[in-house]
Every structure is written in C-alpha cells, then in structure tokens.
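In: this one's structure only:
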C-alpha cells in the first residue's frame, strides 16, 4: 500500500511543471522602437525571463484604447518581426478592446491599439491578443511526457482553488525552458503563485 502511494507520488512529480504568470506586456519591432523612442534607440534589459534569451526591459509604454488606458506596460525583448501586445481579458475590457485568444506570433486579424512612448504615439493596425495557455519544453521533455509540439493537454491545479485547465498548447523547441505560461486572469482564478508546480494530466484528443 505504501509502495503504491510512493509510486503514485513519483509519477505525479515526473509530470509536474512550474507556473509562469505573464503580466500584460508588449513586444516591438525595430521600426516601432525607433518611432516610440527615437531612431537607433536600444532597449535596456532589466531582468532575464524564464525562456533563454528573453528579457524584461526597463522601458514601458502606455496603451490607449477606445475606453481607457493602461499605464506603464512593460516591453519585453528582444525585438520581434511583428509588434504584439499581450493582455488579459480584464485588461481588454478596461480599455474597450475585444481581443481573440491567440498563440504568440499569430497576429493576423487581431485588433490594433495606440501606444504612447517618450518620442510620441503610434497606432498599430493589429497585434492585440489574449495569449493562449501554453507550456514551453524541449522536444526531449515533450517525448518524456508522451507529447509533441502542437499537442493540447489538460493541467491539474492543486491548492485552495483546485481545478483543471484545458486546451493548453505544447510548444516544444530546443531553445525552450520548462514553464507553463498563463495570464493574470487564469492565475487569479486558481490562486496560483509564480513557480508553483502543476501536473500535466495528458493529451487532449
């Protein structure tokens, strides 16, 4: 009986991943950095993020929507090929924007917004999204889970508000570090904390 309990616990731990709660943020192209901060301006790294090579910048922008503003929204680096603004549904509601749930980089057909920086304002035609729940992992880690890039899984959350999140996208890449990325709305709904461990239940059909 004890052996079965120990085996069950070990199996659970082998399928655990840490939570990374993502606060609203902005990714910018080189051209948009030039427009908002001045030609040739270089973003200043402030803090390394969980994914290798990615960092939070010292610089922030204001986001201006039809019904309100979000002040001092952090820029993340490095620069991207397309400007992308990742918000929670609560943020979108507060500024009057209807944004779709999308995977990072899938900006086509998303709403635009106005960004305000120290060198002026810029209205981007698209790029606002609610980021899809996803787990970063290497292909080897995915294989150990019996998964592959692009799979969807369910994740079990323990704690004072336990539950299950579905439709979690697996993003497997050799440059990834194991991390379950959700936004602040999801984090608050389950009372999750940064770095808390959750359990991958299995692949959705």
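Out: Yep, it's here. Remember, predicted model here, so these are calculated numbers, not experimental data.
In: please count neighbours and contacts with C-alpha atoms only from this point.
Out: Noted.
In: now the element after the helix of greatest length in the chain, going C-ward?
Out: Scanning the chain for the longest helix, with DSSP state H as the assignment, gives helix 2-14. Tracing the chain past helix 2-14, the next element assigned as helix or strand by DSSP states H and E is strand 16-22.
In: for comparison:
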C-alpha cells in the first residue's frame, strides 16, 4: 500500500560540473580522485572540494563546484544567466543528454581543456522512487506541472519525472527559476496537473 504524498522538497541546483575520469586527470593531475566535502540529497552523489573555472567567448566564471562521482562524460550545468555571461548557448536538456550541446573551456590552475559539447541548462525535474511514482500516479519521463509554495507562488510546467529506486524524492530547479519565484532551499512543491 502506497502512502499519499501531498508535497515534496524542492532543491535549488546552482551551477556545477560533473567530470569524466579522463578530464579529471587532465585538470587535477595523474591518479587524481575527487575529495568528498559533503553528501548530496541523492544517494551516492556528493559535492567535492575540487573547483574549476569555466570560460566562454564573453566571460569566465570561477569557483564552479565539481560533483561526484565521476561520470562517463563531462557535463556542465548552468543557468540561462550564466550562459549569457559566458557567451554560450546551451540547450535545455535532461541530465546526461549532451549530444550536440554547447562547448566550454575548463580551467584549474595552469591546466585547461576544451570540451566540444557537454554544457546544458538542466530541465526542471523530480527524482523519485517507483513507490513515489505510484503514490503520485506518474511514470518515468512523464511531463507534469508543479506548484511551488513561496512568497511569489509559481507553477512549473514541463517538469520531467525521473523514476529510479536509486533516487530520493526531490524536485530540482536552477537558480534562475528559483530567483524568479522567490524560492529558497527547503521549499515544497505539489503536483497540480499532468500534461498530456
């Protein structure tokens, strides 16, 4: 028997980068490994102590946090505001969908590398387990609408449902989305409509 879920946490995801093993070695040296600073809400994911700078045609952003563990391909997630500062045009995508996305230069001290693709603006999404999905009556990759409670309540449409028993129930939005809706960490969201 599933438990009714009235609301779920909404997390604000600031710009960050996931590095491949090969790119980690290039930037931080042979045999480099990520140093965990603290665990993230999703099981097995963590914020590393390592930071990099990212540079585009128009600007540079320093102190970008690396998230672990390493991934098969390097992926940088930025907001639209970040993209404008950098001078790049990343697509709105689900995490992991980086084919034909934007490129960027990544810098750490005197080391740098250029990736030809991997920069995206992450589509708002909800992580959940299979049990959560049953309780909310949604399916993996379904698009839903979510109302977030704040001083300026907003409803996000086209939010992607991502179902895996490796996940913990939580919606992720970027800093632009959060700022527009006066949304702070620990905000709560509720499913209001499933889009056809």
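Out: Yep, that arrived. Since the structure is predicted, the reported quantities are computational estimates derived from the model, not experimental observations.
In: give me the TM-score for this pair.
Out: Once the chains are overlaid, their TM-score stands at 0.96 when taken by TM-score structural alignment, normalised by the length of structure 2; 194 aligned residues with a Cα RMSD of 1.3 Å.
In: now tell me what touches the longest helix of structure 1 from outside.
Out: residue 199 (Cα atoms under 8 Å, 6 or more residues apart in numbering).
In: and residue 50 of structure 2, what pairs with it in structure 1?
Out: Matched by TM-score structural alignment, residue 50 of structure 2 corresponds to residue 59 in structure 1.
In: what does residue 31 of structure 2 give?
Out: That one, residue 31 of structure 2, aligns with residue 40 by TM-score structural alignment.
In: re earlier: and the helix or strand containing the match of residue 50 of structure 2, how far out from the chain middle?
Out: Per DSSP H and E: residue 59 of structure 1 is located in strand 55-64. Chain-centre distance of strand 55-64 of structure 1: 15 Å, with Cα atoms, centre = their mean, to the nearest Å.
In: thinking again about what came up before, list the contacts for the match of residue 50 of structure 2?
Out: Counting by Cα under 8 Å, 6+ apart, residue 59 of structure 1 touches 43, 44, 74, 75.
In: for the aligned residue in structure 1 for residue 133 of structure 2, helix, strand, or coil?
Out: By TM-score structural alignment, residue 133 of structure 2 lines up with residue 142 in structure 1. When classified by DSSP: H, G, I helix; E, B strand; the rest coil, residue 142 of structure 1 comes out as helix.
In: please, where are all the helices along structure 1?
Out: Using DSSP H, helices in structure 1 cover 2-14, 30-37, 89-95, 139-144, 184-189.
In: can you say which of these is nearest to residue 80 of structure 1?
Out: Of all those, it is helix 30-37 that lies closest to residue 80 of structure 1, at 7.4 Å by Cα to Cα.
In: the closest one vs structure 2 - mean distance after superposition?
Out: Mean deviation of helix 30-37 of structure 1 relative to structure 2 after superposition (mean Cα distance after the TM-score superposition for structure 1): 0.3 Å.
In: so what touches that helix?
Out: With Cα under 8 Å, 6+ apart, helix 30-37 of structure 1 has contacts from 39-41, 79-81, 83, 116-122.
In: would you list those in a markdown table and tack on neighbour count and distance to residue 168 of structure 1?
Out: Shown next, in a markdown table, are the contacts of helix 30-37 of structure 1 (neighbours: other Cα atoms under 10 Å; distance: Cα to Cα, whole Å):
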| residue | neighbour count | distance to residue 168 of structure 1 |
| --- | --- | --- |
| 39 | 13 | 39 |
| 40 | 11 | 38 |
| 41 | 12 | 37 |
| 79 | 18 | 26 |
| 80 | 13 | 24 |
| 81 | 11 | 25 |
| 83 | 21 | 24 |
| 116 | 19 | 33 |
| 117 | 18 | 34 |
| 118 | 13 | 37 |
| 119 | 13 | 38 |
| 120 | 11 | 38 |
| 121 | 18 | 35 |
| 122 | 16 | 33 |
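In: circling back to that earlier point, wait, the match of residue 133 of structure 2 sits on residue 151?
Out: No. Taking Cα atoms under 8 Å as the definition, residue 142 of structure 1 is not a contact partner of residue 151, at 9.6 Å.
In: gap between stretch 142-150 of structure 1 and the chain center?
Out: 20 Å.
In: mind checking the end-to-end distance for that stretch?
Out: End-to-end distance of stretch 142-150 of structure 1: 10 Å, with Cα to Cα, to the nearest Å as the criterion.
In: buried stuff in that stretch?
Out: For stretch 142-150 of structure 1, the neighbour count (16 or more other Cα atoms under 10 Å) marks 142, 145, 147, 148, 149 as buried.
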